[in-house]
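> coords please:
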Amino acid sequence: MATHAARLVFLLAVAATLAGRSEGGWCLCRTDLYDVMLQKTLDYACGGGADCRPILQNGACFMPNTVKAHCSYAVNSYYQRSGQNPQACLFSGTTFVSNNDPSANGCLFPATQSAAGTNGTIGVNSPPAFGQGPSANDMSGGTKIFPVAGTAKRAVILACCWLLALYLSA
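Sure, this is the predicted structure:
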């Protein structure tokens, strides 16, 4: 009986650890959209508090010099500085949360609030008058599946652990 209790405690500890684990560490711009749409998102993020200095000319993330690349860096900075708040990666459906680190060629995308810093420049561009910022009307961030990446995965893991715990305690 003691071994079943020990197994149950172990499984509950694993389930708690998995439930609290962060999924979806980076906010990125969708590459299937036109540059004009992504430019508005980029402008909003940079004007709204993202650290856009790395995507300025001679910055570590200036290359590739494309709207899509710069947009992803800016929205990720905005998202990280917001503590990975799911609503900080909505941007009217022009962005999504990813589990894959987009860092490449010496350009490091911050994955935490502390890595993104909060004492830098407020932004290098002005936000647009309306329309591209985080939207309270679209809770899906453009994915239309779950508002937070990894929600379904955590729910399935917790359910399996719970069922296994019930089985072992019987």
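
> Only C-alpha atoms from now on, for both contacts and neighbour counts.
OK.

> Helices along the chain, start to end?
2-20, 35-47, 67-81, 113-116, 151-169 (DSSP state H).

> of all those, which lies closest to residue 104?
Of all those, helix 67-81 sits nearest to residue 104, with 10.9 Å by CA to CA.

> Give me the contacts around that closest one.
Contact with helix 67-81 is made by 26-31, 35, 38-39, 41-42, 45-46, 48-52, 55, 61-62, 85-86, 88-89, 95, 109-114, 116-118, as judged by CA atoms under 8 Å, 6 or more residues apart in numbering.

> can you do 7 Å?
Residues outside helix 67-81 that contact it (CA atoms under 7 Å, 6 or more residues apart in numbering) are 26-29, 31, 35, 38-39, 41-42, 45-46, 49-52, 55, 85, 88-89, 109-113, 116-118.

> okay, the helices of the chain, which one's buried deepest?
Compared across the helices of the chain, helix 67-81 shows the largest average neighbour count, a mean of 27 (mean count of other CA atoms under 10 Å).

> Alongside the first, I'd like the structure of this one:
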Amino acid sequence: MAQLGRLLALAALAVGLLLLNMGSGAAAERWCVARKGQTAEALTEIVVKELCQEGAATSENILHDCGPIVPPAGTCFQPNTPFAHASYVINSSWQRRNSRGENVPCDFNGHAALVFKDPSTSAHCRYPSLP
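Predicted coordinates:
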């Protein structure tokens, strides 16, 4: 009888894992965005000095896309907040570097966090994602 109970428990576990895997797909989409709770100054520093420095937009080795957060026509300029701008640029850099096979962690010196919910802010501002 105890053996039957263990067998049923294992079967239930297997079914649960199967359903969990089916619900999330083979590979869940993920995004790397700014970590919440940071100051506007810290986030601006990441965008302006580290990722969108002058000349970055013309570099052949560009690994991020700052154009969408540039006013007034940038598709991701709104919402006009340091958190939103940093999140877009951090994600852009992380996605591009990983798509090139660099296997970069989502950290950016402690300023970023991995999320599994699409952070895109509108139909015009779509954050790229990796499966």
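
> returning to what we had before: select, out of the helices of structure 1, the one closest to residue 101 of structure 1.
Among these, helix 67-81 comes nearest to residue 101 of structure 1, with 10.8 Å by CA to CA.

> how close does that closest one sit to structure 2?
Mean deviation of helix 67-81 of structure 1 relative to structure 2 after superposition (mean CA distance after the TM-score superposition for structure 1): 0.4 Å.

> whereabouts in structure 2 does that helix align?
Here helix 67-81 of structure 1 aligns to structure 2 at residues 82-96, judged by TM-score structural alignment.

> gap between that stretch and the chain center?
Computed by CA atoms, centre = their mean, to the nearest Å, the chain-centroid distance of stretch 82-96 of structure 2 equals 8 Å.

> Over to stretch 40-58 of structure 1?
In terms of CA atoms, centre = their mean, the centre of stretch 40-58 of structure 1 is found 17 Å from the chain centre.

> and that stretch, how far apart are its ends?
Chord length of stretch 40-58 of structure 1, first to last residue, is 22 Å (CA to CA, to the nearest Å).

> likewise stretch 122-131 of structure 2?
So stretch 122-131 of structure 2: terminal residues 20 Å apart, CA to CA.

> go on, stretch 84-96 of structure 1?
Across its full length, stretch 84-96 of structure 1 reaches 12 Å between end residues, using CA to CA.

> Just the buried positions in that stretch, please.
Applying a neighbour-count criterion of 16 or more other CA atoms under 10 Å, one finds 84, 86-96 buried in stretch 84-96 of structure 1.

> would TSV of the helices of structure 1 with distance to residue 102 of structure 1 be doable?
As requested, the helices of structure 1 are exported to TSV (distance: least, CA to CA, whole Å):
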stretch	distance to residue 102 of structure 1
helix 2-20	23
helix 35-47	17
helix 67-81	9
helix 113-116	15
helix 151-169	21
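
> right, and those helices - which one's nearest residue 105 of structure 1?
helix 67-81 (12.3 Å).

> Contacts only, for the counterpart of residue 42 of structure 2 in structure 1.
With TM-score structural alignment as the criterion, the equivalent of residue 42 of structure 2 in structure 1 is residue 37. Residues counted as contacts of residue 37 of structure 1 (CA under 7 Å, 6+ apart): none.

> any idea how far residue 37 of structure 1 lies from residue 29 of structure 1?
Residue 37 of structure 1 is 10 Å from residue 29 of structure 1, by CA to CA.

> What sits closest to the most centrally placed residue in structure 2 if chain neighbours are left out?
The centre of structure 2 sits closest to residue 31, judged by CA atoms, centre = their mean, with a distance of 1.7 Å. Nearest residue to residue 31 of structure 2 in three dimensions, chain neighbours excluded: residue 115, at 5.3 Å (CA to CA, 6 or more residues apart in numbering).
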